[in-house]
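J.: this one's sequence-less:
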């Protein structure tokens, strides 16, 4: 009988493969039903795609909330219906040899750093009234979408080559880099669309840790598997007294109120979630509420 797999594999997703395709391939290859990804990458995009396996599927929602990083390339001069080069051109500048100075481009790109409002693109998996926007778009139906507040933490390494711009961006979950490129083009007054996208980070996982999907099978999985504890290293930890009482209560799945330990633990910045230890043993995630700290996920 094969050993149960629990942990995270960071896949370097290839182009022309959906996130669902990656999950389906690994489900078959690793012979497991408990598997899921932590944030969709468009088929044309490449890079960091964390895949949770076994008990690690319990922490998908926590990983989804983290900062994402991308290396992006965009083209000025035209806009498309999908906001990337795989769509149909909808708007184009009259003069294909238009000039725009690099200083203006850099200034506009950097102006998007901070909180921004994004209107989700029609060609996206977002659902409105139960229907996927992309399905409506393919039928020629355009519906009104409300702008959503997103955060661009930083944009750096901006390179401008005539009508092409490259940059690295770190952003909050749910940010559409295609839409960012589209909006940059509109602000510059010359239209724009994304031409390449590579995810370089899905915190805490960086591209250096990503593995090509072809290298993952049952024999090699242990080499690349990240433990649940390591995957949650971005959370602050709380260590409870190493007593039999707390070991047993947590092992039995009892929801424990930890309010009496607040003062001695001194919670920093009143975070919402914490890693919980009894002595040196990692048990899971606790939630900080008005009534104290309660076990949220027993891992």
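T.: On my side now, so go ahead. Worth saying up front: this structure is predicted, and the values here are computed from it rather than measured.

J.: make it CA atoms for all contacts and neighbour counts henceforth
T.: OK.

J.: where's residue 10 relative to residue 130, distance?
T.: 31 Å (C-alpha to C-alpha, to the nearest Å).

J.: which of those two has more neighbours?
T.: For residue 10 versus residue 130, neighbours defined as other C-alpha atoms under 10 Å are more numerous around residue 10 (25 against 7).

J.: another one to put next to it:
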């Protein structure tokens, strides 16, 4: 069994689960999961974890994301993106909305903001996904969430479509987990007093991995080993190591706290090793106790 990561550059039309299924066939193993769902028509970085690396999916999901895409002003849709049915139109004339006004709207959406997830989303309410209610024509109260937008910038001059009487511009956004970029597009429209939707989206960074590090399913299928990142390599790159004495081996292998580490005071979680074997990631319980507690444990016997 493989233990590590493969970074997929997801193409439009594939679900995140489709990518998992394809890698299961390529690597001939079942234990594979993805970090951070991408909508079928969204492209870009989709980290997939294999074997014991699936234990780190939570860390990857918690990391910030970077996206690039296009926002269209002039009409809104049921799904808040270009693939939904049009629900409102407000035909624009050339020059009606200045780029400076768009920039002000984007700037006002930075920092901590509140969002209401779209009806066509996988958020659960009373045991059902919101998209199930939407498909049944039912409207339910949606939970509000707070997300953090670090940067939200316009990348291009706005282009006017005379036939559709709408305005489109490109953007880049750096945001926290849980951010609905589709909803950000509609929020921009609300600030400008216009219906709006997301017309294109590509994820540039997720889980610490960039678009340059990602590869198509076709390329991975052709040479799986070339695009596989072993768990050990990922751990060495992202975490400081701590070799503990052999006397702690039994405690560590049983996932027990490790006492008397007063000399360790920074960079947590730490990758803990016993005689060169990766045991797990540990955190510091408190500055007073100086005890290391297990955060994510690995079975080194499976990785031999």
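T.: Yep, it's here. Because the structure is predicted, anything quoted here is derived from the model rather than measured.

J.: now the helices: where do they sit in the stretch 201-304 of the second structure?
T.: 217-222, 231-238, 249-253 (DSSP state H, counting those that start in this stretch).

J.: so what touches the shortest one?
T.: The one in question is helix 249-253 of the second structure. For helix 249-253 of the second structure, the surrounding residues in contact (C-alpha atoms under 8 Å, 6 or more residues apart in numbering) are 257-258, 274, 279.

J.: would you format those as CSV with neighbour count and distance to residue 190 of the second structure included?
T.: CSV is the format used below for these (neighbours: other C-alpha atoms under 10 Å; distance: C-alpha to C-alpha, whole Å):
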residue, neighbour count, distance to residue 190 of the second structure
257, 16, 51
258, 19, 53
274, 19, 56
279, 24, 51
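
J.: show me these that map onto strands.
T.: Mapping those onto strands (DSSP state E) picks out 274, 279.

J.: export the helices of the stretch 201-304 of the second structure to JSON lines and tack on mean neighbour count and distance to residue 196 of the second structure?
T.: Output for those, formatted as JSON lines (neighbours: other C-alpha atoms under 10 Å; distance: least, C-alpha to C-alpha, whole Å):
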{"stretch": "helix 217-222", "mean neighbour count": "15", "distance to residue 196 of the second structure": "33"}
{"stretch": "helix 231-238", "mean neighbour count": "14", "distance to residue 196 of the second structure": "39"}
{"stretch": "helix 249-253", "mean neighbour count": "16", "distance to residue 196 of the second structure": "54"}
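
J.: want to throw the ones you listed into a markdown table with distance to residue 21 of the second structure?
T.: Formatted as a markdown table, the helices of the stretch 201-304 of the second structure follow (distance: least, C-alpha to C-alpha, whole Å):
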| stretch | distance to residue 21 of the second structure |
| --- | --- |
| helix 217-222 | 11 |
| helix 231-238 | 20 |
| helix 249-253 | 32 |
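
J.: neighbours around residue 276 of the second structure, how many?
T.: Residue 276 of the second structure: 9 neighbours (other C-alpha under 10 Å).

J.: can you tell me what residue 5 of the second structure aligns to in the first structure?
T.: Residue pairing (TM-score structural alignment): residue 5 of the second structure is matched to residue 8 of the first structure.

J.: okay, and its match sits in which element?
T.: Assigned by DSSP states H and E, residue 8 of the first structure falls within strand 7-13.

J.: in the second structure, what stretch matches the next helix or strand after that strand?
T.: Once the chain leaves strand 7-13 of the first structure, the next helix or strand it forms, by DSSP H and E, is helix 19-30. Alignment note (TM-score structural alignment): helix 19-30 of the first structure is matched to residues 16-27 of the second structure.

J.: mean deviation of that stretch from the first structure?
T.: Comparison of stretch 16-27 of the second structure with the first structure after fitting gives an average deviation of 1.1 Å (mean C-alpha distance after the TM-score superposition for the first structure).

J.: give the equivalent position in the second structure for residue 148 of the first structure.
T.: Under TM-score structural alignment, residue 148 of the first structure pairs with residue 145 in the second structure.

J.: same check, this time on residue 203 of the first structure
T.: Checking TM-score structural alignment: residue 203 of the first structure goes with residue 207.

J.: is it true that its match touches residue 58?
T.: No: in this structure, residue 207 of the second structure is not within contact of residue 58 by C-alpha atoms under 8 Å, at 9.5 Å.

J.: between those two, which has more neighbouring residues?
T.: More crowded of residue 207 of the second structure and residue 58, by other C-alpha under 10 Å: residue 207, with 21 against 12.

J.: against residue 65 of the second structure, how distant is that one?
T.: Applying C-alpha to C-alpha to residue 207 of the second structure and residue 65 of the second structure gives a distance of 7 Å.

J.: OK, contacts around residue 63 of the first structure?
T.: Counting by C-alpha under 8 Å, 6+ apart, residue 63 of the first structure has contacts 38, 203.

J.: I meant to write residue 231 of the second structure there.
T.: 3-5, 52-53 are the contacts of residue 231 of the second structure under C-alpha under 8 Å, 6+ apart.

J.: same thing but at 6 Å, please
T.: 3-4 (C-alpha atoms under 6 Å, 6 or more residues apart in numbering).

J.: do the one 3 residues further on as well
T.: If you count contacts by C-alpha under 6 Å, 6+ apart, residue 234 of the second structure has none.

J.: and it, what's its match in the first structure?
T.: In the first structure, residue 234 of the second structure lands on residue 231 (TM-score structural alignment).

J.: any idea how far that match lies from residue 57 of the first structure?
T.: 12 Å.

J.: now the common contact residues for the two.
T.: Joint contacts of residue 231 of the first structure and residue 57 (C-alpha under 6 Å, 6+ apart) do not exist.
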